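Peer 1: below: sequence and its predicted model.
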Amino acid sequence: MTKPYIRPRRLRASEPIRALVRETVLTPADFVYPLFVVPGERVRSEIPSMPGIHHLSADMAVEEAKMARGLGIPAVLVFGLPEYKDEQGSSAWDANAPVQRAIARIKDAVPGLAVISDVCMCEYTSHGHCGLIKGDDVDNDATLGLLAKTALSHAVAGADMVAPSDMMDGRVAAIRFALDDNGYDNVSIMSYAAKYASAYYGPFRDAAQSAPQFGDRRSYQMDPANAREALKEVELDIEEGADIVMVKPALAYLDLVRQVKDSFLLPVATYNVSGEYAMVKAAAAQGWIEEKRIVLETLTSFKRAGADIIITYHAPDAVRWLNG
């Protein structure tokens, strides 16, 4: 029997050799760590559907931000639960709201950390939708000014980047104009450009208390069946001034991450969302999977697909495992 002359296994024979030829390498600099901030002081309360992730008051968010920066994670993404909700979500741009307070305190205490703020209305409206309601639907154009006002309040508080997640048409341009007109032309925009109406968001809606009180979000978030539409959405957001574009969720949409990466020159982010995180945590708790290997394999797949930025609740653990 003729022996193989070409043996790919030679380059898999030992860990040092595998490391030399590894094509995709995760580093702490790839990650953004999400934080959920709430009213009060000294609050650190675990979110039941997201083990290891907590609701944090602004002072405790500072401590979490310090931890992240100490691990080498370059940025946090701040979400907020307000003290009050109303029909128009007016607490979203309240200068004394949890997000604005957390941004200011993190930037003061951890100046080397980039702070990104989520810009949406769903956590702040009494009906749980991502904008003003007209009839039975969200009024797209009437919502744009509120999103711009919210983004501007985050910039005033010290945010380095704002991340509109609402999927209203034209919101990137509205935010860009508001920032530029008020002297915040260096605050960048990471747009949730291709955000799908996904069942993977379930635990987040628990964490952010943002489930819609009626209907659903399929009239503004994307149909999971559509790919070409995602490229159109990304192109429009780039034309409106987005600096970074995002595909969300991550795991079931890696084909879109690759298509966006191959089609456009901007940095591409993807969001390893709450449902993806919770499934891993639940299976690991039952001993059905090896959490460390599953997490690092999954995060590597995001980067291999083309993601430059990975937003993930696993970030601190992933860094510890990478450095271990």
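Peer 2: In hand now; what should we look at? Residues are numbered from 1 along each chain as shown.
Peer 1: make it CA atoms for all contacts and neighbour counts henceforth
Peer 2: OK.
Peer 1: count the neighbours of residue 22 for me.
Peer 2: Residue 22 is flanked by 11 other residues according to other CA atoms under 10 Å.
Peer 1: what of the one 10 residues further on?
Peer 2: With neighbours defined by other CA under 10 Å, the count for residue 32 comes to 27.
Peer 1: what's the answer for residue 262, then?
Peer 2: Counted with other CA under 10 Å, residue 262 comes out at 10.
Peer 1: helices or strands up against the helix or strand hosting it?
Peer 2: Using DSSP states H and E, residue 262 maps to helix 254-263. Packing partners of helix 254-263 (3 or more CA pairs under 8 Å, 6 or more residues apart in numbering; DSSP states H and E): helix 228-240, strand 268-272, helix 291-305.
Peer 1: now for the next helix or strand after the longest one, which elements pack on it?
Peer 2: Just to be clear, that refers to helix 291-305. Note on helix 291-305: by DSSP H and E, the next helix or strand toward the C-terminus is strand 309-312. Judged by 3+ CA pairs under 8 Å, 6+ apart, strand 309-312 is in contact with strand 31-37, strand 268-272, helix 291-305.
Peer 1: below is an additional structure, to be compared with the one above:
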Amino acid sequence: MVFGEFHRGRRLRRTPFLRDMVRETELRPDDLIQGYFVVDTADPNFERPISSLPGQSQLSVERLVARVGAAMEAGLRSAIIFGLPEKKDPVGSGAYADDGIVQKAVMRLKETYPELVVVTDVCLCEYTSHGHCGLIDGRGEVQNDPTLELLAKTAVSHARAGADIIAPSDMMDGRVGAIRMALDDADFSHIPIMSYAVKYASCFYGPFRDAADSTPAFGDRRGYQMDPANVREGLREAAADLSEGADMLIVKPAMPYLDVVRLLRDNFDVPLVAYQVSGEYAMLQAAIANGWLDGKGAILESLTGIKRAGADMIITYFAEQVLPWLSK
């Protein structure tokens, strides 16, 4: 029976080696940034598992150093650090204190592993007693402009401690410009800014708020984080941050917003990062634990899909787990 000419795509799928040769998207160790939660504690052996993030823990500085070292042996190149201070106050002073928890952690990491690329999250929510990302006025509103000075102070303190990349996540207007100016004035013009330019007010952040103890004491963050229904707004936010001096852009979350990742990839020729957030991680872990998904396959497919959409790098809590797989 003659069917005529038609495309035979299966010719290039026939063997594993053929599939490898024509693969369009490659996931590499350099693409992955592992998130860590470090706690200001006098106990050097402190390690508290995070129930909503299976496999992740709140760590003392010393336990953080040990865990990062083990991950580096498997190929880890970069980490992003989130801090839990000993005390909180209305102005989030622990965020920009020279002896703050992130500052201490960064100094120890860079002292021990100078080649590690250390990214620091710059925000006030983990340090304020009210849990919001900026200063609060008498009406309970987040104040944009007064917050910028504190974010800039935080960024400079992180750079002084040895951070390689500053990543502001607060979503205050103008914060990239304020941070860039402060870094330049403090002789840190060489430090790049990886801006959470397109950060949505997402329900997928729940486990992170457990891990970082950053749930707002009142209200929510919809007044400064983006509406999940909007996509064109993301272009405006990204363009604004680049005009203020951002060197890299982040889309957060990742998987529910792959269309946004692709839109930014097609419109901006700068390094693009997608953040596979805590809720995405927790959902996959729950399905894997119940036997509903093949763990290795689902994790790698999720990360490959994010990269295929256009991300150059991925912030993910799976990095430690995935690295040994990529070396084989």
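Peer 2: Arrived safely. Here the structure is a predicted model, which is why all the values come from computation and not from measurement.
Peer 1: TM between them?
Peer 2: Here the superposed chains carry a TM-score of 0.98, computed using TM-score structural alignment, normalised by the length of structure 1; 324 aligned residues with a CA RMSD of 0.9 Å.
Peer 1: follow-up on the earlier one: just want the angle from the helix holding residue 262 of structure 1 to helix 228-240.
Peer 2: 40 degrees (axes from the mean of the first three to the mean of the last three CA atoms, to 10 degrees).
Peer 1: would you mind getting the average deviation of the longest helix belonging to structure 1 from structure 2?
Peer 2: In structure 1, with assignment by DSSP state H, the single longest helix is helix 140-157. By mean CA distance after the TM-score superposition for structure 1, the fitted helix 140-157 of structure 1 averages 0.5 Å away from its aligned residues in structure 2.
Peer 1: ok, back up a step: need the helices and strands packed on strand 309-312 of structure 1 in JSON lines with distance to residue 44 of structure 1, can you?
Peer 2: Below are these laid out as JSON lines (distance: least, CA to CA, whole Å):
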{"stretch": "strand 31-37", "distance to residue 44 of structure 1": "9"}
{"stretch": "strand 268-272", "distance to residue 44 of structure 1": "22"}
{"stretch": "helix 291-305", "distance to residue 44 of structure 1": "24"}
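Peer 1: and residue 180 of structure 1, which of those is closest to it?
Peer 2: strand 268-272 (23.0 Å; CA to CA).
Peer 1: tell me what the closest one is packed against?
Peer 2: Secondary elements touching strand 268-272 of structure 1 (3+ CA pairs under 8 Å, 6+ apart): strand 244-248, helix 254-263, strand 309-312.
Peer 1: tell me the residues of structure 2 aligned with it.
Peer 2: The alignment of strand 268-272 of structure 1 onto structure 2 (TM-score structural alignment) spans residues 272-276.
Peer 1: run the chain-centre distance for that stretch.
Peer 2: Using CA atoms, centre = their mean, to the nearest Å, the mean C-alpha position of stretch 272-276 of structure 2 is found 7 Å from that of the whole chain.
Peer 1: now stretch 89-96 of structure 1
Peer 2: Taking the mean of its C-alpha atoms, stretch 89-96 of structure 1 sits 21 Å from the chain's own mean (CA atoms, centre = their mean).
Peer 1: what's it aligned against in structure 2?
Peer 2: By TM-score structural alignment, stretch 89-96 of structure 1 lines up with residues 92-99 in structure 2.
Peer 1: can you give me the end-to-end distance of the matching stretch?
Peer 2: From its first residue to its last, stretch 92-99 of structure 2 covers 14 Å (CA to CA, to the nearest Å).
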